[in-house]
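**Q** Here's my sequence, what's the structure:
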Amino acid sequence: MGRMNSAMVIVVMGVLAIASCAQAQLSLGFYGQSCPNAEKIVLDYVRSRIPKAPSLAAALIRMHFHDCFVRGCDGSVLLNSTKIANASQTEKVSPPNLSIRGFGFIDGIKALIEKECPGVVSCADIVALAARDSVVTIGGPSWSVPTGRRDGTVSNFTEALFNLPPPTFNFANLTVAYASKGLNITDLVLLSGAHTIGVGHCTSFSNRLYNFTGRGDQDPALDSNYAARLKQKCTSLADNVTIVEMDPGSVRTFDLGYYSLLLKRRGLFQSDAALTTNAAAKAFITKLVSSPPEVFFQLFAGAMEKMGRIEVKTGSAGEIRRNCALVN
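**A** Have a look, this model is predicted:
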């Protein structure tokens, strides 16, 4: 798309300024005095349940991403559609979020923390902590989660449509979407690495198999053998039930397999394949694949902490919800 126009630059600079101000107000161990057992409650809950349902790790990290990309990391994705939520339809029921799982999981943690410290720990912080702890529990990387986020009181169906990058985005669209949140190309590549434990519904990519340009054709960027296997699972454009592993064979292992597949033209979503259409992004992916997994873990950790700071509400902004699905 070439250079961003001046208006986009101003928007991005504004977002970065806001984020910079908010970052200073988050801190490690924020609840050390007000609810000292908060983080242990989250960790214990995760450790007792994720081993029995490891696929929830991918669901929770996706929930965290979807929360942060709309109104910042403020728990707005958790709100039910009620008039009290200041919107007739909330993010939760917007098309990009219809396949999100784990709301009951977050509610379970919140209930335990409310018994321990009523009205102290935000739902937004619980989502951020649960995402990290669940990934660690399945053997993935850990990262710092500074806390002190407060919960938003607004959740809007339309904002989710406009802010969440869809699986059909090309590289130019992805970079603009990430830049609007203060994230760069490196962050884009690293955060996409979470797809190593993810799955996708056929409807998210079946156009690549059956109708890429509207002429009943297949995406030429997709490896033909991989496409043939996908067609055996997703037998039509209309299949909205079947799910497919994004990193076949190691969907429960947080590793570099996702990136290796991208270099073989086996990225599931168009937005995955798009990462190899940019020279700098592709070179970075190639370097990751040739490096020890620990390098990816360390870099991914930094990107996750950065994402977790997007437009957070702190201080007196927002509220601490008593019920994550409802404003107070």
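
**Q** Please make it C-alpha for all contacts and neighbour counts, starting now.
**A** OK.

**Q** where along this protein do the strands fall?
**A** 199-201, 243-245 (DSSP state E).

**Q** could you dump these to CSV with mean neighbour count and distance to Ser27?
**A** Converted to CSV, these look like this (neighbours: other Cα atoms under 10 Å; distance: least, Cα to Cα, whole Å):
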stretch, mean neighbour count, distance to Ser27
strand 199-201, 17, 33
strand 243-245, 16, 36
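
**Q** Of those, give the one that comes closest to Ala317.
**A** Among those, the nearest to Ala317 by Cα to Cα is strand 199-201 (35.2 Å).

**Q** The strands of the chain: which one's closest to Ile320?
**A** The nearest among those, by Cα to Cα, is strand 199-201 at 32.1 Å.

**Q** circling back to that earlier point, pipe the strands of the chain into CSV and attach distance to Gly267 per row.
**A** Below are these laid out as CSV (distance: least, Cα to Cα, whole Å):
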stretch, distance to Gly267
strand 199-201, 11
strand 243-245, 11
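
**Q** Any buried residues in stretch 132-139, and which?
**A** Residues of stretch 132-139 classed as buried by neighbour count (16 or more other Cα atoms under 10 Å): Arg132, Asp133, Ser134, Val135, Val136, Thr137, Ile138.

**Q** Now distance to Phe69 too, for the residues you listed, in JSON lines please.
**A** Shown next, in JSON lines, are the buried residues of stretch 132-139 (distance: Cα to Cα, whole Å):
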{"residue": "Arg132", "distance to Phe69": "17"}
{"residue": "Asp133", "distance to Phe69": "20"}
{"residue": "Ser134", "distance to Phe69": "20"}
{"residue": "Val135", "distance to Phe69": "20"}
{"residue": "Val136", "distance to Phe69": "22"}
{"residue": "Thr137", "distance to Phe69": "25"}
{"residue": "Ile138", "distance to Phe69": "25"}
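
**Q** Second input sequence below; structure requested for side-by-side comparison:
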Amino acid sequence: MKPSKTTTHPSLIIIMLMLLLCASVNSQLTSDFYVQSCPKVFQIVRQEVKNAIKTEMRMAASLLRLHFHDCFVNGCDASLLLDGNNTEKSSNANLNSARGFEVVDNIKNALERTCSGVVSCADILAIAARDSVILSGGPSWRVLLGRRDGMVSNQTAANSALPSPFETADQILAKFVAVDLNATDVASLSGAHTIGLAKCGTFSHRLFNFSGSGAPDRTMNTELQTNLQGVCPLNGDGDKTTDLDINSVDLFDNHYFSNLVNGKGILQSDQELFSGGDAAALATKILVQQYSDDSKLFFNDFRNSMIRMGNIRPLTGSQGEIRKNCRVLN
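**A** Just a heads-up that it's a prediction; the model follows:
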């Protein structure tokens, strides 16, 4: 009697291959990647970030934002740092907005003096983001390293992939899901707005004629509304700024979520997480309330979300390159 043959369904094979691919990528990112080739990498980055924040406290938020905006477009590959026409720097979300590039240059130059051609610009962004949070009073986490730098920077991709301050929770969640993140990541990573500033141009539409209603956004606290109308008058300077986290400036804490519960979110996209009426907001509202009540829960979810975000499609092995200058290809 012939032994029976077993067959594996093609879809199962595909799933297994995808799992193996994910495992191989994650296994190549390790916290001790530079332990032999550049053992002082963490010290050097920390010192340069510390110097930058000492000069301008706002820089902590700027460096954190660079890592976020980089990872959402083509993965965490430092493509945001590349100069040139039609690059991510010139996208709607980054033009005249993304900042901190000179600090990244300083970090790269310091590393090149110690271990030339070793540490990628993508890894610099990941470490600098973590250190910016720590130096602002926030949580720490083990940064996984071993990313390599991308060869392409795409303005069009950035325009479509990066969340906008004018979007609903559903729209934002869709962009997170596109990079394998979820509603918890939306809520926790939005908590990065506990530090930093917002330009009038990103929220003034809420102050006078929101969505063509002839009135301000009804979800905004009326006292805050009045104050912001003074800062950002109708037809005023769209580049003028105000603090994202009212009454808790420059401190990385959970106060941002308390603001949302009380209608004091500055950006529409922030307040939507608590006051929005779509399906995604039903999930994020619960998280916002929980984070407002429990800073430890927020810190724990934030650190986990930062690790997940840092694992978005990294280039490893022989992919990409290690740039000598983060602004240009070798």
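
**Q** that older thread, with respect to Leu275 of the first structure, which of the buried residues of stretch 132-139 of the first structure is nearest?
**A** Val135 (23.1 Å).

**Q** number of nearby residues for the counterpart of Met57 of the second structure in the first structure?
**A** In the first structure, the residue paired with Met57 of the second structure is Pro54, using TM-score structural alignment. The tally of other residues near Pro54 of the first structure (other Cα atoms under 10 Å) stands at 18.

**Q** looking at it, Pro54 of the first structure is touching Ile138, isn't it?
**A** Yes: the criterion here is Cα atoms under 8 Å, and Pro54 of the first structure meets it with Ile138 at 6.8 Å.

**Q** which residues do the two both contact?
**A** The contact sets of Pro54 of the first structure and Ile138 overlap at Arg252 (Cα atoms under 8 Å, 6 or more residues apart in numbering).

**Q** and the gap between the residue opposite Glu88 of the second structure in the first structure once aligned and Leu56 of the first structure?
**A** Per TM-score structural alignment, the equivalent position to Glu88 of the second structure in the first structure is Glu91. Counting by Cα to Cα, to the nearest Å, the gap from Glu91 of the first structure to Leu56 of the first structure is 20 Å.

**Q** for Tyr210 of the first structure, same thing?
**A** 30 Å.

**Q** and Ser180 of the first structure, what does it touch?
**A** Listed by Cα under 8 Å, 6+ apart, the contact set of Ser180 of the first structure reads Met8, Val11, Val12, Val15.

**Q** Narrow these to just the buried residues.
**A** Neighbour counting with 16+ other Cα under 10 Å marks Val12, Val15 as buried within these.

**Q** I'd like the contacts of Ser180 of the first structure as TSV, with distance to Gly257 of the first structure appended.
**A** Converted to TSV, the contacts of Ser180 of the first structure look like this (distance: Cα to Cα, whole Å):
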residue	distance to Gly257 of the first structure
Met8	35
Val11	35
Val12	32
Val15	33
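
**Q** and the gap between the match of Glu88 of the second structure and Asn163 of the first structure?
**A** For Glu91 of the first structure, the distance to Asn163 of the first structure - Cα to Cα - is 11 Å.

**Q** which residue lines up with Val103 of the second structure in the first structure?
**A** The alignment partner of Val103 of the second structure in the first structure, by TM-score structural alignment, is Phe105.

**Q** Can you get me a residue count around its match?
**A** For Phe105 of the first structure, the neighbour count with other Cα under 10 Å is 17.

**Q** For the first structure, list the residue farthest from the centre, please.
**A** Distance from the centre of the first structure peaks at Arg215, with 32.3 Å (Cα atoms, centre = their mean).

**Q** ok so, going back, just the contacts of Ser180 of the first structure now: which is nearest Ser206 of the first structure?
**A** Comparing those against Ser206 of the first structure with Cα to Cα picks out Met8 as the nearest, at 32.1 Å.

**Q** so what's the closest one closest to, chain neighbours aside?
**A** Excluding the flanking residues, the one nearest Met8 of the first structure by Cα to Cα, 6 or more residues apart in numbering is Ser180, at 7.9 Å.

**Q** The second structure: which residue goes with the one you found?
**A** In the second structure, Ser180 of the first structure lands on Ala178 (TM-score structural alignment).

**Q** same thing with Thr286 of the first structure?
**A** Checking TM-score structural alignment: Thr286 of the first structure goes with Gln289.

**Q** and what of Glu116 of the first structure?
**A** Per TM-score structural alignment, the equivalent position to Glu116 of the first structure in the second structure is Thr114.
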